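Colleague: all I have is the shape, not the residue letters:
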């Protein structure tokens, strides 16, 4: 009887495991199909209508046929500013927390704060940027304010991902490096960080794609408009970006082709996000294959 009961119990567990695995694969497949279908729908609906004039043309408030040139430029400019600030500070903070910070309550409190900041809604950072750059420094809605505020949004994500990626590196690599006579700095710079590079790059890619598609924060810190020039590098110009323009077109625009502009802008936004991911990941794939 005991053997028969064990056999039935094992058979029931095997069936349950199989059923659970099939259920997970089914749900995952359905989600992937849904996301892929949605992305393809957006791309195929908007991409064929995009022309070079649309990409570099100036937007129009009344007449049809306007472009998105200044907003597209601002999107790239604000993203560059945010990453130029958040990547060095975030990666450096992650390395310090993983390799140099003492294991005590204060360090644990810092890690908790970083994790909490990573989950704060972007509009809260936008309100902080609004208060800092408009109420305190009184410089208005600018590219500078949008870029710096966006870097604050990226910073906790990059810091936490970097720390976890470095902590996941095998201790054997560190011991082998020390055994060969390398210093602690040489070990971290030439052994630990290259070994953790895949995880670090994944975090940067996630932060960059999220930043490029951000709208609420930009709306609060950068505004809804631009200077009206295509290549305006003035940091104190208005910092409206492509996602903000898309929101404006969908909600308040008066032009008769607002729907078509929204479709093209949506497709372009999705395409650029995918290209950013590939541009960051492809060098790592090439390195791993080599």
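Modeller: Noted; the coordinates are in hand. All of these numbers come straight from a predicted model, not from anything done at the bench.

Colleague: contacts, neighbours, all on C-alpha from now
Modeller: Fine.

Colleague: list the buried residues for the helix or strand hosting residue 267?
Modeller: Using DSSP states H and E, the element containing residue 267 is helix 258-289. Within helix 258-289, the residues scored as buried using 16 or more other CA atoms under 10 Å are 258, 260-270, 273, 277, 280-281, 284.

Colleague: one more: stretch 152-168?
Modeller: Neighbour-count burial for stretch 152-168 [16+ other CA under 10 Å]: 152-167.

Colleague: so which residues make contact with it?
Modeller: Identification of contacts with stretch 152-168 by CA atoms under 8 Å, 6 or more residues apart in numbering yields 82-83, 86-87, 89-95, 97-98, 111, 114-115, 117-118, 122, 125, 192-193, 195-197, 199-200, 203-204, 207-208, 211.

Colleague: ok, stretch 73-83 next?
Modeller: 143-144, 146-152, 154, 208, 211-212, 226, 230-231, 239-242.

Colleague: for the stretch 101-250 of the chain, which segments count as helices?
Modeller: For the stretch 101-250 of the chain, the helices defined by DSSP state H, counting those that start in this stretch cover 105-118, 122-130, 143-167, 171-179, 184-187, 193-195, 197-212, 216-221, 242-251.

Colleague: what's the last one in contact with?
Modeller: Here helix 242-251 makes contact (CA under 8 Å, 6+ apart) with 68, 71-72, 74-75, 213-216, 218-219, 224-225, 258-259, 261-262, 265-266, 269.

Colleague: putting a second one here so we can go through both:
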């Protein structure tokens, strides 16, 4: 086989591999959405679930998922961004840096169920909080923190060194250079990574089984006291998320329309995760265009 034929054969194999991935993705999405759309309605999206009778919804589960996402990112983003800045700009070669990188790689490779068991021991039992939103948020923060740190570090490293040198040459301090020059340049990549991490949080279930719980109190949306057990903004109440609800419905639910509820819940979850990924790409391109005018 000559070089041209080998190049065409390799190109064909690459295209076939990409087409196979797209076909599998389209098949999975099509199957879930086809069955799920028939169950989705306004009542389904807003009504609470049922334990025995048919006709329940996933309203509290959707709210719990977004509230848990807010708490998780509130913990993860500041710590991850500061750690990424330290590793990219301030950390030199040494044992401390090696230990930090090793810790991040270890956390990245841990199964989420292991993090959930750790959260059960520390955030649920040791603190005495029980199954709460805060316990789940801390467990998910441990899962997502290595990803945010890596994204922040790699994005900051891609900023041209000439920008740093120009800022320092004009008399700016190292921190002023970081805050006013480097971070704005790295902002599109950081935002994209953060939104992708948010999508991962929304779809997580294994760690939340042991930390946030598999039930939720009847929420009173007129009660905004964060200490009330029935307040939707109370972070120390149990909360069943949408992903956990899908698992629970399929494994131990007694409702007669279990398949319809599971299909509708899965479709809603898929649509939200797709929205996060599409938003990440669009927002990254938009911010890059606004900052660079290209």
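Modeller: Looks like it arrived, so ask away. A quick note: this is a predicted structure, and the numbers were derived from the prediction, not measured.

Colleague: burial count for the aligned partner of residue 117 of structure 2 in structure 1?
Modeller: Taking TM-score structural alignment for the superposition, residue 117 of structure 2 sits opposite residue 127 in structure 1. By the criterion of other CA atoms under 10 Å, residue 127 of structure 1 has 16 neighbours.

Colleague: could you do the one 10 residues further on as well?
Modeller: For residue 137 of structure 1, the count of nearby residues is 10 (other CA under 10 Å).

Colleague: that one -> structure 2?
Modeller: In structure 2, residue 137 of structure 1 lines up with residue 127, judged by TM-score structural alignment.

Colleague: just to revisit the earlier point, show the buried residues in the contacts of stretch 73-83 of structure 1.
Modeller: For the contacts of stretch 73-83 of structure 1, a burial check counting by 16+ other CA under 10 Å picks out 143-144, 146-152, 154, 208, 211-212, 226, 230, 239-242.

Colleague: check contacts around residue 282 of structure 2.
Modeller: Residue 282 of structure 2 touches nothing, counting by CA under 8 Å, 6+ apart.

Colleague: run the last query once more with 10 Å
Modeller: Applying CA atoms under 10 Å, 6 or more residues apart in numbering to residue 282 of structure 2 gives the contacts 192, 276, 288.

Colleague: and the gap between the second one and residue 17 of structure 2?
Modeller: For residue 276 of structure 2, the distance to residue 17 of structure 2 equals 25 Å [CA to CA, to the nearest Å].

Colleague: so where is stretch 44-64 of structure 2 in structure 1?
Modeller: Going by TM-score structural alignment: stretch 44-64 of structure 2 matches residues 54-74.

Colleague: buried stuff in that stretch?
Modeller: Buried, per 16+ other CA under 10 Å, within stretch 54-74 of structure 1: 54-59, 65-74.

Colleague: same thing with stretch 121-133 of structure 1?
Modeller: Within stretch 121-133 of structure 1, judged by 16+ other CA under 10 Å, the buried ones are 122, 123, 125, 126, 127, 128, 129, 130, 132, 133.

Colleague: let me know whether residue 200 of structure 2 touches residue 270 as I believe.
Modeller: No: counting by CA atoms under 10 Å, residue 200 of structure 2 stays clear of residue 270, with 11.3 Å between them.

Colleague: what about residue 106 of structure 2, how many neighbours?
Modeller: 11.

Colleague: what's the mean deviation for the helix or strand harbouring residue 70 of structure 2 versus structure 1?
Modeller: Using DSSP H and E, residue 70 of structure 2 maps to helix 59-85. On superposition with structure 1, the mean distance recorded for helix 59-85 of structure 2 (mean CA distance after the TM-score superposition for structure 1) is 0.7 Å.

Colleague: try stretch 4-14 of structure 2
Modeller: Here the mean offset of stretch 4-14 of structure 2 against structure 1 after fitting is 2.2 Å, by mean CA distance after the TM-score superposition for structure 1.

Colleague: give the buried residues for that stretch.
Modeller: In stretch 4-14 of structure 2, counting by 16+ other CA under 10 Å, buried: nothing.

Colleague: try stretch 79-87 of structure 2
Modeller: Burial within stretch 79-87 of structure 2, assessed by neighbour count using 16+ other CA under 10 Å, is assigned to 79, 80, 81, 83, 84, 85, 86, 87.

Colleague: what residue of structure 2 matches up with residue 86 of structure 1?
Modeller: Under the alignment (TM-score structural alignment), residue 86 of structure 1 maps onto residue 76.
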